[in-house]
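Participant: Show me the folded form of this:
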Amino acid sequence: GPDRPGLLLFAVHHLVVDGVSWRILLPDLASAWSRVAAGDEPELEPVGTSLRTWATRLVEEASDARRLEELPLWRAALTGPDPQLGARPLDKGRDVFGTARTLTLTLPPEVTGPLLTDVPAALHAQIKDVLLAAYTVAVASWRARRQPTQGNAVLVEMEGHGREPVVEGADLGRTVGWFTSSYPVRLNPGQLDWNDFWGGGRTVESALDAVRAQLAELPDGGIGYGMLRYLNERTRSELAALRTPQLGFNYLGRFAAGGTDAKAQDWSPPPGMAGLGGGGDAAMPMAHSLDLNAQTQDHPDGPRLVAAWAWPDGMFDESDVRGLADAWFRALTAMVDRAADRGAQPATSAP
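Facilitator: Predicted coordinates:
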């Protein structure tokens, strides 16, 4: 109507679009509309490398000797211990998306803000290192209450943006498609003084340092696993026969969630509509016993970390998942506290 703006529903199948693609599509839509509104023809920047070219080059890359050297790394990650977390093993015939239960929690701006800025700066880490270190500690703590003799190592399947610079000359800066990569990683924060960690003590830094170093050992952001698992005829059968991690983790990055600026509102999801998923076929098997998909949503009052947990019905009680979710937020808060303590120290004090 004349007094309320309408909404544009833009739905694209995940087969042809990923989270990074939206950062290309939405500015292009805004630019095109601005030119049309001014009576001009839309003019968009050219695409450097097509998805088809990228896929073809990945097949070639999968047989490179450098990729084959990664095989022991992925084999070791998937053959170590992975004690059962849920009430039963995952059943791909029974545990489908139609049975999924979900829990979504939000970390408030007063914690999310320093988490994204102060923590990486004070503790010399990337935000992905921080989120994963806290997640590993949370899982270890949560599991210790249920299985106290299992140690602190955690096997998790990670998702990455998949646009790693592994193909010489490729330019994916404006390429739309589903580039997402997934790979297993075994993370161990080491022996933990739990009271010290939850209190934001030095244990926070030792756990973060350990996980950050383990992530740094992954070649090219882990993209080689998918090549060896699916594109290399010599290795795909071996990797297919190994276990699938029970836990899945995906951090999607930062997204606008509506703002006070009218132009920003036009080409960003309106408040309450920036969903983390949906639209999956009810008969599609779930990939993990427990999945965490997280993203940062930028609101007028500050950023908020939104964590969406999903699991098959009957695998966990909701109270179990809530306990893990609360432990993750508690671990993230401990890191914020540690960064604040570091920031308050005199410049001459020891790290």
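Participant: can we go C-alpha only for contacts and neighbour counts from here?
Facilitator: Fine.
Participant: mind listing the helices for the chain?
Facilitator: Taking DSSP state H as the test, the helices found in the chain are 19-37, 51-61, 65-68, 71-79, 109-116, 118-123, 127-144, 194-198, 203-216, 223-226, 236-240, 262-266, 318-344.
Participant: Buried deepest among those, which one?
Facilitator: helix 223-226 (a mean of 24; mean count of other C-alpha atoms under 10 Å).
Participant: Quick one: residues in contact with that helix.
Facilitator: With C-alpha atoms under 8 Å, 6 or more residues apart in numbering as the test, helix 223-226 has contacts from 62, 67, 70, 74, 160, 162, 164, 181-183.
Participant: Of those, which is the nearest to L242?
Facilitator: W74 (9.8 Å; C-alpha to C-alpha).
Participant: need the contact list for the closest one.
Facilitator: W74 neighbours (C-alpha under 8 Å, 6+ apart): 184-185, 225.
Participant: Quickly note the distance from it to S237.
Facilitator: 13 Å (C-alpha to C-alpha, to the nearest Å).
Participant: Tell me which of the helices of the chain sits nearest to A294.
Facilitator: Nearest to A294 among these is helix 127-144 (9.7 Å), distances taken as C-alpha to C-alpha.
Participant: and the closest one, how far out from the chain's middle?
Facilitator: 13 Å (C-alpha atoms, centre = their mean, to the nearest Å).
Participant: cool, and stretch 116-123?
Facilitator: Distance of stretch 116-123 from its chain centroid, counting by C-alpha atoms, centre = their mean, is 18 Å.
Participant: Contacts for that stretch, please.
Facilitator: 125-127, 130, 205, 335-336, 338-340, 342-343.
Participant: between those, which is closest to D281?
Facilitator: Each of those was checked against D281 using C-alpha to C-alpha; the closest is I127, at 32.1 Å.
Participant: Can you tell me the closest non-neighbouring residue to A310?
Facilitator: Nearest non-adjacent residue to A310, counting by C-alpha to C-alpha, 6 or more residues apart in numbering: T102, 4.4 Å away.
Participant: please give me the structure for this one as well, since I'd like to look at both together:
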Amino acid sequence: EYIAPRNDEEKVVYKAFEEILNTDKISVKDSFFELGGDSIKAIRIISELRKMGYEATVKDIMNGKTVEKISFEIKTRTINTSCEQGEVVGKVDTTPIMKMFKEYNLKKPEHYNQSMMFTVDGIENHIIKQSIEEIVKHHDILRAVYKAGELEILSISESLLFDFYEFDYSKKSDKHKSVYEKCTEIQGSIDLVSGPIVKVAVFSLGETKQMMICIHHLAVDGISWRIIREDFEMLVEQIRSGNKPCLPEKTASFIEWSKKLKEYGDNISIKDKIYWEKVNDEIVEGKIIRQKSSGESGFSVVRFDREITEKLLTKCNNAFGAKIDEVLIAGLARAIGRITGQKKIALRNEGHGREEIHEHISIDRTVGWFTNIYSVIVDVSEDNAQSIVAAKDSLRGIPDNGMGYGFVNHSCMPDITFNYLGEFNSDQNEDIEYWSAGEDIANENIDDDIILVNGETNNGILLFEIKSNDAEFDRLFISRVAEEFKKAVAELAEYCSLIENNEVKTNSDLSDDTLDNEELEFLNSLID
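Facilitator: As a prediction, the model looks like this:
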């Protein structure tokens, strides 16, 4: 039943849903998750609400779920801007992910980037350049340099801001190869000590014009790219219209976040430390059983069709209120279990890191490398319900979504690192040519991940890359993981799509973590 927004607060939340979830005619009782919502989109909705003069938290969005319920949470909260709106300069406190970067001891630390290609047909180069300049001036972290293991943000006057290149490749015989090679060359030329750490290249290619932006990973992450894309599109429109460039208000600086995160790390509770010590002990049992190896490391791509992707994006919540990343991890655990026969799997999970800590800090429009990585142990099960519940409860039972993990010493690491980056919707459709932004990371750079499982949803297609950096897990093993992962995830997606919305509570839904699942089953039976 469609119910339109009935008051100002519902209209505000409705508008934010409509913008971020890319859909219209939303009923105030429609579920955020069934509309394709996740924690990353919740962060973007918070940003939209702020633009309209309201405030909310990720928890408000994720727990409220509907326009109707979320509107009650934002009702009395009007914005009181306390974030610095001027230039922010100075040294950044070392965060756990920055510490990890330093410990990688990369051969070419300067060539460890993230990048994105933009179609810029019909946009004059001077407008592109002016837009990028406004972005680098606004998002202070993009003016950072990295010296002696420390990240420091320079002033606008001290910083080189960004490098801008223009190429006419319209007459090149192999345009794709030429763009790839030039982008890789540019990506490898970042100077961490002197800067800039932002490089932009515009390629005139005849029928199209493409822009590559690369930024050193120390200053950017997946959510940051969504902010940068939105800002670029906004600035181009403003400049074209003859208006003064003006971006939305800043949220807290990355320097302020790093200080708050250090405070949090310095005050981790004894209970949390004991939790992570227990996880360390369990990792040994969850490490992958070694297989016979050909001595050749492996790489595979897993591509899910639109039907499976849609089910994962909109139906996961039907199964005990699960999220897409929980279902994906359940599928990965099942896949490994089918190959090795083990009953537990240890993973390093990459989270977006923009979590609530000891003190509230608004960072939904802050650019930077917020990623947090933490270990989790997941039970393997061939029963669909048990598999999803095991992954859900393991992940939600982690204190503060793993924010404390990087502040505790660890004696053992999982073999697999899992990272689901969320959903991206570019302006390009399937018929538009794909243009490579080159190699983000130098071939010589090998981090400590043994097996990497990285995925994202792009324009309605879920795609994972699985690769090993250890020859003990060879091409045949990685190929088998990819095959079983695709089967297992499809099975779980189908299960989620066929069951009615199951609101049965599981262990992680109750604040008393002393209850086990058998006791919960009994309590649920009483409610029924």
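Participant: follow-up on the earlier one: would you list the helices of structure 1 in TSV and tack on distance to T175 of structure 1?
Facilitator: Shown next, in TSV, are those (distance: least, C-alpha to C-alpha, whole Å):
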stretch	distance to T175 of structure 1
helix 19-37	7
helix 51-61	7
helix 65-68	24
helix 71-79	29
helix 109-116	27
helix 118-123	29
helix 127-144	23
helix 194-198	42
helix 203-216	27
helix 223-226	18
helix 236-240	27
helix 262-266	23
helix 318-344	34
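Participant: so which of those helices comes closest to G279 of structure 1?
Facilitator: Of all the helices of structure 1, it is helix 19-37 that lies closest to G279 of structure 1, at 15.3 Å by C-alpha to C-alpha.
Participant: superposed on structure 2, where does the closest one end up, distance-wise?
Facilitator: On superposition with structure 2, the mean distance recorded for helix 19-37 of structure 1 (mean C-alpha distance after the TM-score superposition for structure 1) is 0.4 Å.
Participant: contacts for that helix?
Facilitator: Residues contacting helix 19-37 of structure 1 (C-alpha under 8 Å, 6+ apart): 41-44, 161, 174-178, 252, 267-268.
Participant: separation between the residue mapped onto G314 of structure 1 from structure 2 and A252 of structure 2?
Facilitator: In structure 2, G314 of structure 1 lines up with A471, judged by TM-score structural alignment. Separation of A471 of structure 2 from A252 of structure 2 (C-alpha to C-alpha) stands at 43 Å.
Participant: what about the two, which has more around it?
Facilitator: When neighbours are counted by other C-alpha atoms under 10 Å, A471 of structure 2 and A252 differ, and A252 comes out ahead with 20 against 14.
Participant: The more buried one and T366 of structure 2, how far apart?
Facilitator: As judged by C-alpha to C-alpha, A252 of structure 2 and T366 of structure 2 stand 7 Å apart.
Participant: re the thing from before, any idea which of the helices of structure 1 gets closest to L85 of structure 1?
Facilitator: Smallest distance to L85 of structure 1 across the helices of structure 1 (C-alpha to C-alpha): 7.6 Å, for helix 127-144.
Participant: what's the angle between that closest one and helix 203-216?
Facilitator: Put simply, helix 127-144 of structure 1 runs at 110 degrees to helix 203-216, going by axes from the mean of the first three to the mean of the last three C-alpha atoms, to 10 degrees.
Participant: What does T180 of structure 1 correspond to in structure 2?
Facilitator: T180 of structure 1 maps onto T371 in structure 2 when the alignment is built from TM-score structural alignment.
Participant: Quick one: map A207 of structure 1 onto structure 2.
Facilitator: Mapped onto structure 2 by TM-score structural alignment, A207 of structure 1 lines up with S387.
Participant: Same check on L132 of structure 1?
Facilitator: So, by TM-score structural alignment, L132 of structure 1 is matched to I329.
Participant: for the nearest residue to that match once chain neighbours are set aside, what are its contacts?
Facilitator: Spatial nearest neighbour of I329 of structure 2, excluding adjacent residues (C-alpha to C-alpha, 6+ apart): A391 at 6.5 Å. By C-alpha under 8 Å, 6+ apart, the contact list for A391 of structure 2 reads 326-327, 329-330, 378-379.
Participant: Could you rerun that using 7 Å?
Facilitator: Counting by C-alpha atoms under 7 Å, 6 or more residues apart in numbering, A391 of structure 2 touches 326, 329-330, 378.
Participant: related to what we said a few turns ago, could you tell me how many residues sit around the residue lying closest to the match of A207 of structure 1 once chain neighbours are set aside?
Facilitator: Take S387 of structure 2 and drop its neighbours on the chain: the residue closest to it by C-alpha to C-alpha, 6+ apart is S381, 5.0 Å away. Around S381 of structure 2 there are 22 other residues, counting by other C-alpha under 10 Å.
Participant: got it, and R365 of structure 2?
Facilitator: When neighbours are counted by other C-alpha under 10 Å, R365 of structure 2 comes out with 24.
Participant: picking up where we left off before, and the contacts of A391 of structure 2, which is closest to K182 of structure 2?
Facilitator: Lowest distance from K182 of structure 2 to the contacts of A391 of structure 2 (C-alpha to C-alpha) belongs to I329, with 36.9 Å.
Participant: What separation do you get for the closest one and K177 of structure 2?
Facilitator: Computed with C-alpha to C-alpha, the distance linking I329 of structure 2 and K177 of structure 2 is 36 Å.
Participant: Same check on E48 of structure 2?
Facilitator: 39 Å.
Participant: neighbour count winner among the two?
Facilitator: Legend: neighbour count by other C-alpha under 10 Å for E48 of structure 2 and K177, higher for E48 (23 against 14).
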